[in-house]
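>>> Quick one: sequence and predicted model below, then my questions.
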Amino acid sequence: MPQPTTRVRPTGCPGYSQTLTREPGSVGKARCLVRVTLAAWHLDDLADDGMLIVSELASNAVRHARSPSIRVTITRPESVRVRIGVVDKSRCLPKLREPHEEAETGRGLALVQTLATDWGVDQLPWGKRVWAELCAQERR
């Protein structure tokens, strides 16, 4: 399994990413990467929401993408802002839906929208990156 990679960002904090196979078991690995990254940044208060968000984004990519792998990215554009993204090679954009109350799926992006400060999609020449941002409380 490929190891996570790091890259120094303008905030002085490295960004973390990991390529995972497009299979259901990778969702747990994505959660672990988010938890460990936020702990390294001393942003443990964002871990629960971050793990839920990456679970939804990674689950969508596992379910709908058509490539053998997905990539999870965690960056820190500002000291109190974290961006969690999942990259896949599908050009189909996710849609925020209102599922039937008895439906077992279709609530993921609504959950992401509720938990995140902001979320969106970056279209890439070969696919897309679905991302969500969380903000920590300002530290004094």
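Sure, I can see it. Numbering: from 1, shown residues only.
>>> make it CA atoms for all contacts and neighbour counts henceforth
Noted.
>>> tell me which strands and helices the top helix by length along the chain is in contact with?
Counting residues, the longest helix found in the chain (DSSP state H) is helix 47-64. Under the contact definition 3 or more Cα pairs under 8 Å, 6 or more residues apart in numbering; DSSP states H and E, helix 47-64 sits against helix 26-40, strand 69-78, strand 81-88, helix 108-115, strand 127-135.
>>> what would these look like in CSV with mean neighbour count and distance to Lys95?
As requested, the helices and strands packed on helix 47-64 are exported to CSV (neighbours: other Cα atoms under 10 Å; distance: least, Cα to Cα, whole Å):
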stretch, mean neighbour count, distance to Lys95
helix 26-40, 19, 20
strand 69-78, 21, 19
strand 81-88, 24, 15
helix 108-115, 17, 8
strand 127-135, 21, 11
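>>> Would you convert those into TSV that also reports distance to Arg9?
Shown next, in TSV, are the helices and strands packed on helix 47-64 (distance: least, Cα to Cα, whole Å):
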stretch	distance to Arg9
helix 26-40	14
strand 69-78	7
strand 81-88	12
helix 108-115	24
strand 127-135	16
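>>> Can you check which of these gets nearest to Glu56?
helix 108-115 (5.3 Å; Cα to Cα).
>>> what comes into contact with that closest one?
Residues from elsewhere that reach helix 108-115, judged by Cα atoms under 8 Å, 6 or more residues apart in numbering: Asp49, Leu52, Ile53, Glu56, Leu57, Lys95, Leu96, Arg97, Glu98, Trp119, Ala132, Leu134.
>>> and the comparison structure, right after this:
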Amino acid sequence: MTTTAASVGPQRCQERYAARLEAAQQARRDIASALESWGLSHLIEPAEQIVTELVANAVEHTNAATVGISVVRTGKEAVRIVVTDTSRTRPTPASPSSDDENGRGLFLVGALAHDWGSELVHGGKRVWAELRVPRNAP
């Protein structure tokens, strides 16, 4: 994973993976490594779950050849996770029945993230999620 930690500007890690299901595992590993190196190990578990869902959606629901991920430290206790692909279709939460085994990924992202969304960009879209530690957290 490519990492920048300059004294000016945010800390950032980014990588591009072949659009295969293994990409989610690689992304989890890379995100965890970045957060650990930044002293944000308490954000690893929710970040891993978020990046897993977003990468899996990009792999399963698009025809993209590659999937990009990045994590940017946006504050002392905050990061933004971004997953990019070449599809112009924005993700929308599904309406799974209680018997469905799939379709809850974006609900999980919404439950774990402070905020999340998507935006169309040149060449595709980016889906992002922000993680923050509440000010009153121990």
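Cool, the structure landed. In this text, all values refer to a predicted model and were calculated from it rather than measured experimentally.
>>> picking that back up, closest one to Cys13 of structure 1 among the helices and strands packed on helix 47-64 of structure 1?
Per Cα to Cα, nearest to Cys13 of structure 1 of the helices and strands packed on helix 47-64 of structure 1: strand 69-78, 6.7 Å.
>>> Can you check which part of structure 2 the closest one sits on?
Here strand 69-78 of structure 1 aligns to structure 2 at residues 66-75, judged by TM-score structural alignment.
>>> on average, how far is that stretch from the matching bit in structure 1?
Here stretch 66-75 of structure 2, set against structure 1 after superposition, deviates by a mean of 0.8 Å using mean Cα distance after the TM-score superposition for structure 1.
>>> can you tell me which residues contact Arg71 of structure 1?
Contacts of Arg71 of structure 1 (Cα under 8 Å, 6+ apart): Ser17, Gln18, Thr19, Leu20, Val86, Val87, Asp88.
>>> how about Leu38 of structure 1, what's its partner in structure 2?
In structure 2, Leu38 of structure 1 lands on Leu35 (TM-score structural alignment).
>>> what residues are up against that match?
Ser41, Leu43, Ile44.
>>> before we move on, what about Val83 of structure 2?
Val83 of structure 2 neighbours (Cα under 8 Å, 6+ apart): Val51, Leu54, Val55, Ala58, Val67, Gly68, Ile69, Ser70, Arg126, Val127, Trp128.
>>> List buried residues within the contacts of Leu35 of structure 2.
Leu43, Ile44 (16 or more other Cα atoms under 10 Å).
>>> Export the contacts of Leu35 of structure 2 to CSV and append columns for distance to Ala5 of structure 2.
Below are these laid out as CSV (distance: Cα to Cα, whole Å):
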residue, distance to Ala5 of structure 2
Ser41, 17
Leu43, 18
Ile44, 18
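>>> List the members of the contacts of Leu35 of structure 2 that persist in structure 1.
Using both residues aligned by TM-score structural alignment, their matches' Cα atoms under 8 Å as the contact test, the members of those still in contact in structure 1 are Ser41, Leu43, Ile44.
>>> how near is the corresponding residue of structure 2 for Ser55 of structure 1 to Ile81 of structure 2?
Ser55 of structure 1 maps onto Thr52 of structure 2 when the alignment is built from TM-score structural alignment. Using Cα to Cα, to the nearest Å, Thr52 of structure 2 is found at 11 Å from Ile81 of structure 2.
>>> Now do the contacts for Arg35 of structure 1.
Taking Cα under 8 Å, 6+ apart as the test, what Arg35 of structure 1 contacts is Asp44, Ala47, Gly50, Met51.
>>> can you list those residues in JSON lines and add distance to Glu102 of structure 1?
Formatted as JSON lines, the contacts of Arg35 of structure 1 follow (distance: Cα to Cα, whole Å):
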{"residue": "Asp44", "distance to Glu102 of structure 1": "34"}
{"residue": "Ala47", "distance to Glu102 of structure 1": "29"}
{"residue": "Gly50", "distance to Glu102 of structure 1": "26"}
{"residue": "Met51", "distance to Glu102 of structure 1": "25"}
